[in-house]
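> sequence? don't have it. structure:
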């Protein structure tokens, strides 16, 4: 598939990444090339196809990267493309099902077509109506080629970013690359769907039933679900289903996913949620599913709780545990961030729009401060913004942050685990006491044998890394100046010896100050 490396396509990829680079760096141009305007930026993404459409949907949540003009265009990009041509479809259909044809009827015309694959309606031999998702021909190769090209250009731009900005960009791109590689493998979506059904079987939410014997990495066969889209206001009104009630269920469901179980549907756009006539919510498309470590979940809960209670100490600790605040951040910078977040949570008179604008201002202010967005939160932000956007579009003065707080407070013990209560905590500690004593004995033994190993925390390592980088930068500059002095000594132009002497003295002083 050399077409993925065609010069025109590589150039568009370069222009896409250059635009991201220039906007994030707040520059007017790079290498005398100006960034694409918002409309041209969107069109370039659409021209580049699958990987860049998916990446744009992630970037659309990053108000710390883009201005509102670019965000407005990015939010209009939908994952809807032309269906496969008949020849490509037949290749993938035969690859997926071979000589085994489990269908009494199969509609060759897709009912939905996206960048990864397309969905067809079919009927199994036993009469069961099913939806069949078939991935596009060579999609995995196209995705890997795109990731490779993005990686090459990113290496060119990286030296011009600050370390923390580079980390945030790498977090987005690494998380995106990891997610999209999984998304093109439909056997992983099958596993996600089955696990969702097991984990949230008591949630009152409906999920498609899968038929594993007919599934593979190329195809996913599941029950055909019918209902209204969750944003179909007229249909919901005809069925007397209040949209506010659906949003309450969505908020509770996502609180359960993100903060209690740490396993969540990361693509909650309206097309992935159907509502049956009886008000049952149906969730579709499990290609983008994310897992959160327990430490991340607890830190998120503590941060929300601290912001609501205006607890500065807990807020800073939780932000550091999340990796949002760099270890090198000054006290006044942390205080400024905390105060702005407290304003958002504490002002009862804020409308949803005003709150979003304040949140964008906070993210915008973080561009020049030692704050970053860790990789684990990339899709949390995306999912949260989509749910928030759904609410603000249909409910007057909807405010996701204010609405989630009562739900979170009600379920705080479940979110933190049963051990958050006193008696289970006491029981757990007593049961672990023998192990604690054993560990203490091991530490004393190692200490007596001069064999004690110290493990540094991530925060300590980050501070140490900053110090080392500062020393090396100063020393490197000094060495360059000293080398330039020796080079000047061998040139023959007027005052070359004086210039060489000045460079040598400056270089020695730079090294001396760095080592002092």
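Nice, I can see it. Values in this document were obtained by computation on a predicted structure and should not be read as measured data.
> From now on I want contacts and neighbour counts done on CA atoms only, so please keep to that.
Fine.
> List the buried residues of stretch 425-445.
Of the residues in stretch 425-445, none is buried by neighbour count under the rule 16 or more other C-alpha atoms under 10 Å.
> again with stretch 133-147
Buried residues in stretch 133-147, counting neighbours by 16+ other C-alpha under 10 Å, are found at 133, 134, 135, 136, 137, 139, 140, 142, 143, 145, 146, 147.
> ok so the second one is a strand residue?
Looking back up the chat, that one is residue 134. Yes: per DSSP: H, G, I helix; E, B strand; the rest coil, residue 134 lies within a strand segment.
> which residue packs closest to it, ignoring adjacent ones?
In space, and not counting its chain neighbours, residue 134 is closest to residue 219: 4.5 Å by C-alpha to C-alpha, 6 or more residues apart in numbering.
> what helices or strands is the longest helix along the chain leaning on?
Ranked by residue count under DSSP state H, the longest helix found in the chain is helix 458-489. If you count contacts as 3 or more C-alpha pairs under 8 Å, 6 or more residues apart in numbering; DSSP states H and E, helix 458-489 packs onto helix 496-515.
> just the angle between the helix it packs on and helix 458-489, please?
Per axes from the mean of the first three to the mean of the last three C-alpha atoms, to 10 degrees, the angle that helix 496-515 makes with helix 458-489 is 170 degrees.
> Comparison target below:
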């Protein structure tokens, strides 16, 4: 096992699992023998096992620290992977931790920026504005006079997270080797996706680039802002951003005092967010009120670009199709969209999925658009994915939670506004854009490129197929249903051949009798003309065979 050098951490994780009633998981993974754990750890009574599984999962993650808390927060957006009882508990995970000391802040800034705090900044607040598991934020002012915020990464947090991620990767590989359900849900892929996301959060340069990309896109649209990045004071572990003096989007009293109407601001917020999701395909993944400010000029400012969602052109198109089907209560459309969007197993019962969709549709039956929540609707259909083992893209799960957050803000500040109704103009616009000449030409060009690659790869793929065939390595897998289907097809082919042969024989016999009677006269058998007797016998055989084939149902 690659992570055996982290033996102490392995023991902590296993002990925590057992203490919270998950000893059976440890035994299934074979970790009991690997780590030489004392038997009393498994035999002592544990009242924790009587608690709900969701509570125990949350406690395990909280006890194991920041990496596992982040994992729980990520999984809380995946109702296609976990049941509601566990999702509910994971939503309670908090990322608030005590700040680390000022001396360590000074040391990290000195190492990362190559100078003392007093040399680099005109002023620097020792008390952080906020502290989280990965870093904490301080208010400061540059020598050139700009007011900034400086986010500093916790000391040694990178090493801690790297160790935990390696252990998670080991455990995921072990789980897939031993547990069928782990293989089905591709646990290694989930851990790899989480690892990539968390490593991105550790790299503040990536967050800075995300913020700049967002700012560049909205620079010409007005009334939308993002903090400027000060690159000379930014590294992988320190990020320095423009300080934005605004009020939180949910501070109604402050907004009214500044002369703003909350309803208009929320309407613009929903419009901007739908633009991010459906048009740009690059959206803020954590739009809670603390990350959205209203500036003195009325502009909406987004902050904290550590978590961003990305939707490809194809995924945006499928999302529009799904939302359109949900709004239009089109059951077949919903099923088709879910299947196209998700990773579907071979054993999917499409009829059962359609029945569940029809049952879920009753929840939205006769509801006006204003009362349909986009976020809740997405989550409902993600839960269907869990029930039918359809794994959906992680970015769509992030989007579902983001919509729920935004709709919660809108419900408090502007109850009459509906993200669902605001979606309709975007849907119409995108549907029209899909059939514009430029879009059609671009789509055709992309498809030609894909077919071109397929054509170029064909000789190599065909050669590999011939080599596999020559070496006897070409295998076919047939289950019982496939074999029965094959036999049924072979029966039909055989019956049709028999029917054709009988028809041909009947024609040949009748032709011979007719030719013979014209040459030598009509032959007689037992007082009956041979042509008539032959016709009667052949007709009886023909109808008997036809009746047998039709009765078998395999024609």
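Yep, that arrived. For clarity, every value in this text was computed on a predicted model and none was experimentally measured.
> Translate the residue nearest to residue 134 of structure 1 into the numbering of structure 2.
Correspondence of residue 219 of structure 1 to structure 2, assessed by TM-score structural alignment: residue 238.
> cool, and residue 245 of structure 1?
Under the alignment by TM-score structural alignment, residue 245 of structure 1 pairs with residue 264 in structure 2.
> quick one: contacts for its match?
Under the criterion of C-alpha atoms under 8 Å, 6 or more residues apart in numbering, residue 264 of structure 2 has no neighbours.
> circling back: what residues of the longest helix of structure 1 count as buried?
Buried positions in helix 458-489 of structure 1, judged by neighbour count with 16+ other C-alpha under 10 Å: 459, 474-479, 481-482, 484-485, 488-489.
> Same question for stretch 178-192 of structure 1.
Buried positions in stretch 178-192 of structure 1, judged by neighbour count with 16+ other C-alpha under 10 Å: 179-190, 192.
> Structure 1: strands as residue ranges?
Assigned by DSSP state E, the strands in structure 1 fall at 103-106, 112-113, 117-124, 129-135, 219-223, 228-229, 263-265, 273-275, 281-283, 289-291.
> Let's have those in CSV, adding distance to residue 382 of structure 1.
As requested, those are arranged in CSV below (distance: least, C-alpha to C-alpha, whole Å):
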stretch, distance to residue 382 of structure 1
strand 103-106, 35
strand 112-113, 22
strand 117-124, 22
strand 129-135, 24
strand 219-223, 25
strand 228-229, 20
strand 263-265, 11
strand 273-275, 16
strand 281-283, 17
strand 289-291, 11
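> Among the ones you listed, which comes closest to residue 37 of structure 1?
Residue 37 of structure 1 lies closest to strand 112-113 among these, at 28.3 Å (C-alpha to C-alpha).
> Just give me the mean distance for the closest one relative to structure 2.
Strand 112-113 of structure 1, aligned to structure 2 and superposed, deviates on average by 1.1 Å (mean C-alpha distance after the TM-score superposition for structure 1).
> got the contact list for that strand?
With C-alpha under 8 Å, 6+ apart as the test, strand 112-113 of structure 1 has contacts from 80, 81, 82, 83, 118, 119, 120.
> swap the cut-off to 10 Å and go again
Strand 112-113 of structure 1 has contacts (C-alpha atoms under 10 Å, 6 or more residues apart in numbering) with 79-84, 118-121, 133-136.
> same question, stretch 293-313 of structure 1
If you take C-alpha under 10 Å, 6+ apart as the criterion, stretch 293-313 of structure 1 is touched by 258-263, 314-323, 334-335, 338-346, 376-377, 401-402, 404-405, 408-409, 412, 415-417.
> Now the most centrally placed residue in structure 1. Nearest residue, chain neighbours left out?
Closest to where the C-alpha atoms of structure 1 average out (C-alpha atoms, centre = their mean) is residue 378, at 1.9 Å. Spatial nearest neighbour of residue 378 of structure 1, excluding adjacent residues (C-alpha to C-alpha, 6+ apart): residue 172 at 6.2 Å.
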